[in-house]
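1. Just to be clear, the model below is a prediction. Sequence and coordinates:
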Amino acid sequence: MSKVTLPTKGPLLSGKGWTVFFVALIVVCAVAPMLNLLVPRESMFYMSDYAVALVGKIMCYAICALAMDLIWGYTGILSLGHGMFFALGGYMMGMYLMRQIGRDGNYKSDLPDFMVFLDWKELPWHWTFSGSFVMTLVMIVAVPGIIAFVFGFFAFRSRIKGVYFSIITQAMTFAAMLLFFRNETGFGGNNGFTDFKRILDIPIATQSMRMTLFVMTGLTLLGFFLFSKWLIGSKFGRVLQAIRDAETRVMFSGYNPLPYKLTIWVISAIMCGVAGALYVPQVGIINPGEMSAANSIE
């Protein structure tokens, strides 16, 4: 009987790939901060605050692109609703930033200005943990992850796929957008959250804080890139690609596609949630428009 030789697992990145990775790391952690913080403004090499915010925003979208590549490119699941997960992460961070305003708002109240305007007397229950930065980080991961798990479990267990799955995700996102537009939900209505003052009691508009957010976004993007490469190169990733190419054959080979599809679906949702949380303090606003189906398609 001939011996079956399984393919060996290759390196995470090639030599050239690691070179590009470390160059990107140096640019994010050293070159960009130097060009923004140390180079004189009149110099042609100066990186403006606008450029910092713009590149930071692009890197947030790049994290979403990685998430979409995992579920669509490697698993064959076309989602038109990941804009919702992006916005949920943004809203979790936005709630914390609104609490950080404190009495510096227009109405000098402990409540956010829009709640005072709507004659709210106390914070709604879902704002309970918004005053803690640590709990906010937990919610940024937990809220998109839990919603993705519940939706994905019932959808994948029912073997909904293809265009039908895509339409359902689009409908889910549109329904969430309409819900967040309502003032009584406590998410600021169509105006959303804005006028952020500080994060961790540090003014958010300072040059150093903007660069800190820029570096954190870049490191998160590079970290998710390495994680995605490792995941796709593992046995788990090979099963995902097999599901993409021939899900029925995977089932006949003894694999249940449900846990694989559900896991990558939740991971991609969490990645988008983290991207949204990094996006909000850099652009200074979050509103239900981020949940629009057009954003998910883009």
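-> Perfect, thanks for sending it. Residues are numbered from 1 along each chain as shown.

2. When you work out contacts or count neighbours from here on, use the C-alpha atoms and nothing else.
-> Fine.

3. if I've got this straight, residue 46 is in a strand?
-> No: read with DSSP: H, G, I helix; E, B strand; the rest coil, residue 46 is coil and lies in no strand.

4. hang on, it packs against residue 33?
-> No: in this structure residue 46 lies outside contact range of residue 33 using Cα atoms under 8 Å: 10.1 Å.

5. ok, second structure coming up, stack it against the first:
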Amino acid sequence: MNNPPMPDARPRFKRTRPVPAPERAEGALLRAKIALTLTIVALLLAAPYFLSEFRLSLLGKYLAFAILAIGIDLIWGYTGILSLGHGVFFGLGAYCMAMHLKLAASGGQLPDFMSWSGVEKLPWFWEPFASPWFALLAAIGVPTALAAALGYLTFRNRIRGAFFSILSQALVIVTVTLFIGQQGFTGGTNGLTNFDSFLGIKLSEPATKIGLYYAAVLLLGIVYALGRFAVGSRFGRVLTAIRDGENRVRFLGYNPVAYKVFVFAVSGALAGLAGILFVMMEGIISPAQMNIVPSIEMVLWVAIGGRGTLSGAVFGALLTNCAKTYFSESYPEGWLFFLGGLFVIVVLFLPRGIAGLWSDGIRWLSTRRDRHDKRSSDSGRNAEGGASASAG
């Protein structure tokens, strides 16, 4: 009679499915992004303690530029709209804020540049800017309205690609020419300057400069968080679909014009917000800062950082402007060549920008580590097999 087999007394362990290498790489990339984000936030919050007043003001200005870069990334990186005229929206926001600051500095009198130009009475469109709240509202509302109107007229007629980019540059030329020509109302080529206070607070005080810096940090964090939420939602997926195939989106029942007009208006609003922060920290705004060259530089910030990634837009704005400051201070005669070389290198060798290089580097390190762990595990199993064979 055969005896029944004895039950296996060895403990049985539930096998778990190994995590695929691509998923492990994405997890490593996410952890690296979180660590980098926390490090940057900590450095930004601690900056007033180790930077001079001048350097802190520069960094605050660069943070304002990063807000503008997020707006450009939303329309270019995610929607495929290349605007070469965002300097106009930035300048309009700055001018609206500067008009109030100039009136406050004049103490109820006619601004000095108007007196020099022969203007005897405050123009009617300047009068509402005596209110700081109207100025803040107009600084965001005017660029938003102009962007919405321009977007509706162009996108409704299916003007896109290079034609839209050329049209946006034409807007810059018209606006700059108008602001320079109306010297009695806009300050001409000199622009608006000589501000001293806002809501009774002296802008030149160190405490005010620190407060403006932290305001820029806070607003950048809010704009970035809202941008991440938007691009991760259904709205963001529709924007990406418009970028990749607008006609297909239209055939699926969506209205690309409404989405494009809305995101373009939001981008204009962010440019106006950046203009508010810029003029309060820099103390001047002129037509030169809303011309064609600054407008193209704004696009280059996003290209260098990596379009289609909001973090890349922020990093590109900060890195490019820091490099511009460093090269101009260290090499005053040849800094344009260094900066131009940086642009050429990124365009030719880093088509996905610095953010793409960062992501590829993290994935490569994660894959290399997985291969090393796999080789170590295989060597251990082979050694155990050899020892068992010898014992047998």
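-> That came through fine. It should be emphasised that the depicted structure is a prediction, and the values quoted were computed from it without experimental measurement.

6. Quick check: TM-score for this pair?
-> After superposition, the two chains reach a TM-score (TM-score structural alignment, normalised by the length of structure 1) of 0.86; 269 aligned residues with a Cα RMSD of 1.7 Å.

7. before we move on, the earlier item: who has more neighbours, residue 46 and residue 33 of structure 1?
-> A count of neighbours by other Cα atoms under 10 Å puts residue 33 above the other of residue 46 of structure 1 and residue 33, at 21 against 17.

8. and that one, that's in a strand?
-> No: the assignment for residue 33 of structure 1, made by three-state DSSP, is helix rather than a strand.

9. quick one: the closest residue in space to it that isn't next to it in sequence from residue 272 of structure 1, how far?
-> In space, and not counting its chain neighbours, residue 33 of structure 1 is closest to residue 211: 6.4 Å by Cα to Cα, 6 or more residues apart in numbering. Distance, residue 211 of structure 1 to residue 272 of structure 1, using Cα to Cα, to the nearest Å: 21 Å.

10. Those two: who's more crowded?
-> Taking neighbours as other Cα under 10 Å, residue 211 of structure 1 and residue 272 compare with residue 272 leading, 34 against 23.

11. helix or strand for the more buried one, which one?
-> According to DSSP states H and E, residue 272 of structure 1 maps onto helix 257-283.

12. for that helix, which positions count as buried?
-> Neighbour counts using 16 or more other Cα atoms under 10 Å place 257-258, 260-282 of helix 257-283 of structure 1 among the buried residues.

13. Please apply the same query to stretch 151-167 of structure 2.
-> Under 16+ other Cα under 10 Å, the buried positions of stretch 151-167 of structure 2 are 151, 152, 154, 155, 160, 164, 165, 166, 167.

14. Max pairwise distance over those residues: which two?
-> 152 and 166 (16.4 Å; Cα to Cα).

15. so how far is the longest helix seen in structure 2 off the chain centroid?
-> Longest helix of structure 2, by residue count under DSSP state H: helix 353-391. Put simply, helix 353-391 of structure 2 sits 37 Å off its chain's centre (Cα atoms, centre = their mean, to the nearest Å).

16. before we move on, what about stretch 179-188 of structure 2?
-> 30 Å.

17. now what about that stretch, what contacts it?
-> Stretch 179-188 of structure 2 has contacts (Cα atoms under 8 Å, 6 or more residues apart in numbering) with 113, 114, 116, 117, 118, 119, 123, 189, 192, 286, 287.

18. go on, stretch 154-168 of structure 2?
-> Against stretch 154-168 of structure 2 from outside (Cα under 8 Å, 6+ apart): 81, 82, 83, 84, 85, 86, 257, 260, 261.

19. a markdown table for the contacts of stretch 179-188 of structure 2, including neighbour count and secondary structure?
-> Converted to a markdown table, the contacts of stretch 179-188 of structure 2 look like this (neighbours: other Cα atoms under 10 Å; DSSP: H, G, I helix; E, B strand; the rest coil):
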| residue | neighbour count | secondary structure |
| --- | --- | --- |
| 113 | 19 | helix |
| 114 | 18 | helix |
| 116 | 12 | helix |
| 117 | 14 | coil |
| 118 | 9 | coil |
| 119 | 16 | coil |
| 123 | 12 | coil |
| 189 | 17 | helix |
| 192 | 24 | strand |
| 286 | 22 | coil |
| 287 | 25 | helix |
